[in-house]
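Enquirer: With the input below, show me the fold.
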Amino acid sequence: MSDNIYFISMEGKTNYKIGNFAVREDIPLPVYVQDGGKLSLEKINPENIIGGMLKILMEDEQNDHLDYYRDFIFSVQPDIEARLTSGAYEAEQSEHFKDALDIFRVLLALKPNSLDANLNLAICYDEYSQSLFDKGREQEALKMEELAFDFFKIVDEFEDKPENALYYLGRFYLYRENYEKSVNYFDEFVRNTTDQERKKEVIDVLKNIRDFGVTDSDYQDAVAMIHSDNESESFGYIERYIQKFPNSWHGYYLKGLAFRKMEKFNEAIENLDKALQLNIDSSDIYNELGLCYMNLGVFHKGELNFNKALRKNPEDLIILSNLAMLYFKKGDKEEALKYCDIVIEFDPNDLYTKNLRKMIDENL
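Expert: Prediction:
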């Protein structure tokens, strides 16, 4: 428990009230004093008492007086949930995710059995994860994704889920390419929602999922094999998928990815070019093409494709790291160091780029 909490005895305080709340004599009131300060008479006020109670709610889940503290807080500050929720939403919309998560965790401590409290944390962790993925900070993103999943699992246990829960569950699984679960949640959302704008968005997503066949078993098996480094076994599944969905860029992209991982770069480029004809907006396709050309030593084409990928996704640190490697291989160590430093500035824990920078320094 925090050293900044002092407990004030209420013994002998018969019929004592704080606001409209009748204080019990047998339960001491916790008072939170910031920054290791000393307790003084002026610091014993409702705000600091609530601060102490919130610290206990968040740090001592086995405390015997949690329900009493919650009753006190909602009696003395009946608008606390609305105020905190508004502040958390504002922080989240400004992409101050850590601040938003801190507030959402307080709200969960106040209402641990609330669907909304668990859903808000799930959504915020998910948004934070997506932001980190977009910036190429994959390891941090995966940690946030796992935390989001923990809270989405709790939300999923509620029997009667509101439409916004169905929407965000569908979106979460869509981003993780678990299309079967995504479709199930989105279908239920469409059946229940009164939000016509969001309904149209989801119907379009469902159409794309079904048109592109990403729920197809051959596609799913191919993805699983490539992720488990069994690229050579994936081609039969990919070919069957392409035959069923010839207008989907995903099949050619997967085939290109498999060839690139097998270091068959010319075959990879041939298939990635086909994927590009079906989807010119994917930074992933350009990034893969950049890797292929870089490994073939065709640096000007590698640089061109990495830059196209970067224009599509300017915050992706993976693309920046790939550019650093390209310039190193090209012999332009100064430019390579520049890109390394950009990546490390935004993600000091990026071991790949830190090792690349060390290698460049040793070869100067």
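Enquirer: Please make it C-alpha for all contacts and neighbour counts, starting now.
Expert: OK.
Enquirer: Show me where this structure has its strands.
Expert: 5-8, 17-18, 21-22, 29-32 (DSSP state E).
Enquirer: could the ones you listed be laid out in CSV, adding mean neighbour count and distance to residue 60?
Expert: Converted to CSV, these look like this (neighbours: other Cα atoms under 10 Å; distance: least, Cα to Cα, whole Å):
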stretch, mean neighbour count, distance to residue 60
strand 5-8, 17, 13
strand 17-18, 12, 24
strand 21-22, 14, 23
strand 29-32, 24, 13
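Enquirer: got TSV for those strands, with distance to residue 66 too?
Expert: Formatted as TSV, the strands of the chain follow (distance: least, Cα to Cα, whole Å):
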stretch	distance to residue 66
strand 5-8	15
strand 17-18	18
strand 21-22	15
strand 29-32	12
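Enquirer: What about the residue nearest to residue 338 when sequence neighbours are not counted, how many residues nearby?
Expert: Leaving aside its chain neighbours, residue 338 sits nearest to residue 324 (7.6 Å; criterion: Cα to Cα, 6 or more residues apart in numbering). Using other Cα atoms under 10 Å, residue 324 is surrounded by 28 other residues.
Enquirer: Would you enumerate the residues in contact with residue 324?
Expert: 335, 336, 337, 338, 339, 340 (Cα atoms under 8 Å, 6 or more residues apart in numbering).
Enquirer: now do 10 Å
Expert: Taking Cα atoms under 10 Å, 6 or more residues apart in numbering, we find residue 324 in contact with 318, 330, 332-343, 353, 356-357, 360.
Enquirer: again with residue 123
Expert: Counted by Cα under 10 Å, 6+ apart, residue 123 has contacts 92, 101, 129, 148, 149, 151, 152, 165, 168, 169, 171, 172.
Enquirer: Run through the residues that contact the fifth one.
Expert: This means residue 149. By Cα under 10 Å, 6+ apart, residue 149 lies in contact with 122, 123, 125, 126, 143, 155, 169, 172, 173.
Enquirer: any idea how far the nearest residue in space to the first one that is not next to it in sequence lies from residue 165?
Expert: Right, the one you point to is residue 122. Nearest-residue entry for residue 122: residue 148, 4.5 Å, with adjacent residues in sequence omitted and distances by Cα to Cα, 6+ apart. Distance of residue 148 to residue 165, given as Cα to Cα, to the nearest Å: 13 Å.
Enquirer: Can you check which residues contact both of these two?
Expert: In contact with both residue 148 and residue 165: 119, 120, 122, 123, using Cα under 10 Å, 6+ apart.
Enquirer: Second chain to compare with the first, below:
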Amino acid sequence: MSSPLDSLVFVSIPENSTFTAQFPGFDPSIPLPVQLSRPGEQFEASALSRESVLSGILAVLAWDRDNAQIEYYRGLLKAAHPRIREELTEAAILKSKNGDFELAEEIFLALHGLDPLDSQTILNLALLLDERAENMRKSGLDEDADALDESAFAWYRLALTAEPPLPDAFFNAGYFYTRQRNYRKAREAFETYLKLETSETAHAQAKKKHAREIAEGIAERDLDDELFKSAYDFIMMDQEDKALEQIRLFMESHPKVWNAWFLLGWALRKQGRWEDAKAAFIQALELGSSPDSDIATGYTDICNELAICSMELGDLHESRKWLEAGLTEEPENTKIIANLGVVSMKTGNIKEAEAFFRTALEIDPEDRMAAQLLANLEQHS
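Expert: Below you'll find the predicted structure:
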């Protein structure tokens, strides 16, 4: 696998060169990194420019943290481009919004290399990887999503130890832990955020309201109970029998918690017990139908699970109904869109199936399931 460092060369430049005047603090005894257009390219003097050197330094900061001259390169970059942090942060956020996660990550890694103690950059990396993991999971790439979650978790842990404390780190970590069903840590993160946040802006007050509601909801339903957490962990380890034991113990004293019924259905579905799983998911929806419920956070997942169960039971009409309900909630959820393609394929509507798979790939070109299913259809058409 190629590395960004493969297209990097280190060039010695004489001190009296007019070129070096662009780099205050230049030391002729230390070669400058120059970013070439591609790996293996022969270096020519025409490739030497301020931009190619700045790009080379950024590559070193992102991918070569053990470089003996990294402190020198940091100083050189800051002197040559004092607003580099602000400009690159804006660029990375824009790339992330446009779905170019790899380039956004590379930029944030370079900024972290520039200043390893910059807590905002650390949090930005956590947020980026967290968002990318969610996109992967929506595309059905659960293993890739799990790997990204681990990376996001590592960056969140760093952000949570920042001094002075960064309130937004705790707020966003709370949501991350909620998605991981680690409700004990989620509650702790939100409660810490509420203590740290001192801003009186409308935006901050809205965030505090959300944080308080989630923390109180976790406490009211005992979602931070160890039985609930262990049930989720067993499901993630493909130990459904143990998960069912734990979740049923939890449900003995918490029979009306929709999240528990969702876990029950999930474990049953993984065992291929389609009817039982479907009944559990329906119960989750019924329990979450109250106006003050937070079931919106899991509604699309429940619809997708119900669609899978219905599909396996041979009821394609009902499967489509649940997928369309999920799509109404999340119009760009590629897992839902790809499964609509599967339903169309099973009903013999190949053109519609191809359209669904292409739509999924337009939203997420990395959706391997949609790509494989589309390729199979095109091969046999």
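Enquirer: So after superposing, what's the score?
Expert: The TM-score (TM-score structural alignment, normalised by the length of the first structure) is 0.82; 360 aligned residues with a Cα RMSD of 3.5 Å.
Enquirer: Could you find the counterpart of the residue nearest to residue 122 of the first structure in the second structure?
Expert: Superposed on the second structure with TM-score structural alignment, residue 148 of the first structure falls opposite residue 152.
Enquirer: my read: that match touches residue 133, true?
Expert: Yes: if you go by Cα atoms under 10 Å, residue 152 of the second structure and residue 133 touch, sitting 8.5 Å apart.
Enquirer: Common neighbours of those two, please.
Expert: Common neighbours of residue 152 of the second structure and residue 133 (criterion: Cα under 10 Å, 6+ apart): 127, 146.
Enquirer: Residue 259 of the second structure and residue 180 of the second structure: what is the separation?
Expert: From residue 259 of the second structure to residue 180 of the second structure the distance is 12 Å (Cα to Cα).
Enquirer: and what of residue 244 of the second structure?
Expert: Residue 244 of the second structure sits 18 Å away from residue 180 of the second structure, going by Cα to Cα.
Enquirer: Hmm, residue 101 and the residue nearest to residue 122 of the first structure touching each other?
Expert: No: the criterion here is Cα under 10 Å, and residue 148 of the first structure misses it with residue 101 at 11.2 Å.
Enquirer: Let me see the contact set for the counterpart of residue 244 of the first structure in the second structure.
Expert: Under the alignment (TM-score structural alignment), residue 244 of the first structure pairs with residue 253 of the second structure. By Cα under 10 Å, 6+ apart, residue 253 of the second structure lies in contact with residue 222.
Enquirer: Could you do the one 3 residues further on as well?
Expert: Neighbouring residues of residue 256 of the second structure by Cα under 10 Å, 6+ apart: 221, 283, 284, 286, 287, 288.
Enquirer: Quick check: residue 236 of the first structure touching residue 254?
Expert: No: counting by Cα under 10 Å, residue 254 is not a contact partner of residue 236 of the first structure; they are 11.8 Å apart.
Enquirer: okay, and the common contacts of the two?
Expert: Residues touching both residue 236 of the first structure and residue 254 (Cα under 10 Å, 6+ apart): residue 222.
Enquirer: Please say which of the two ends up with more neighbours.
Expert: Legend: neighbour count by other Cα under 10 Å for residue 236 of the first structure and residue 254, higher for residue 254 (24 against 11).
Enquirer: these two touch, right, the more buried one and residue 226?
Expert: Yes: counting by Cα under 10 Å, residue 254 of the first structure does reach residue 226; the two are 8.2 Å apart.
Enquirer: follow-up on the earlier one: just the buried residues out of the shared contacts of residue 148 and residue 165 of the first structure, in ChimeraX syntax.
Expert: To isolate the buried members of these in ChimeraX, using 16 or more other Cα atoms under 10 Å:
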select :119,120,122,123
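Enquirer: possible to save the shared contacts of residue 148 and residue 165 of the first structure as JSON lines with distance to residue 40 of the first structure?
Expert: Shown next, in JSON lines, are these (distance: Cα to Cα, whole Å):
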{"residue": "119", "distance to residue 40 of the first structure": "39"}
{"residue": "120", "distance to residue 40 of the first structure": "37"}
{"residue": "122", "distance to residue 40 of the first structure": "40"}
{"residue": "123", "distance to residue 40 of the first structure": "41"}
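Enquirer: and which of the shared contacts of residue 148 and residue 165 of the first structure is nearest residue 80 of the first structure?
Expert: Distances from residue 80 of the first structure to those, taken as Cα to Cα, are shortest for residue 120 (16.1 Å).
Enquirer: Check the alignment and tell me where that closest one lands in the second structure.
Expert: Looks like residue 120 of the first structure aligns to residue 124 there (TM-score structural alignment).
Enquirer: now do residue 66 of the first structure
Expert: By TM-score structural alignment, residue 66 of the first structure lines up with residue 70.
Enquirer: Would you mind confirming that that match is in contact with residue 61?
Expert: Yes: using Cα under 10 Å, residue 70 of the second structure makes contact with residue 61 at a distance of 7.1 Å.
Enquirer: want to throw the contacts of residue 149 of the first structure into CSV with distance to residue 134 of the first structure?
Expert: Shown next, in CSV, are the contacts of residue 149 of the first structure (distance: Cα to Cα, whole Å):
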residue, distance to residue 134 of the first structure
122, 18
123, 16
125, 14
126, 12
143, 14
155, 25
169, 20
172, 15
173, 17
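Enquirer: Next up, the contacts around residue 61 of the first structure.
Expert: residue 109.
Enquirer: repeat for residue 123 of the second structure
Expert: 108, 129, 152, 155-160, 162, 166, 168-170, 172-173.
Enquirer: corresponding residues in the second structure for stretch 300-318 of the first structure?
Expert: Mapping stretch 300-318 of the first structure onto the second structure (TM-score structural alignment) gives residues 317-335.
Enquirer: Show me what counts as buried in the matching stretch.
Expert: Neighbour count says stretch 317-335 of the second structure has 318-327, 332-335 buried, by 16+ other Cα under 10 Å.
Enquirer: try stretch 332-348 of the second structure
Expert: Within stretch 332-348 of the second structure, the residues that count as buried by 16+ other Cα under 10 Å are 332-345.
Enquirer: For the aligned residue in the first structure for residue 91 of the second structure, give its distance to residue 151 of the first structure.
Expert: Residue pairing (TM-score structural alignment): residue 91 of the second structure is matched to residue 87 of the first structure. Distance of residue 87 of the first structure to residue 151 of the first structure, given as Cα to Cα: 20 Å.
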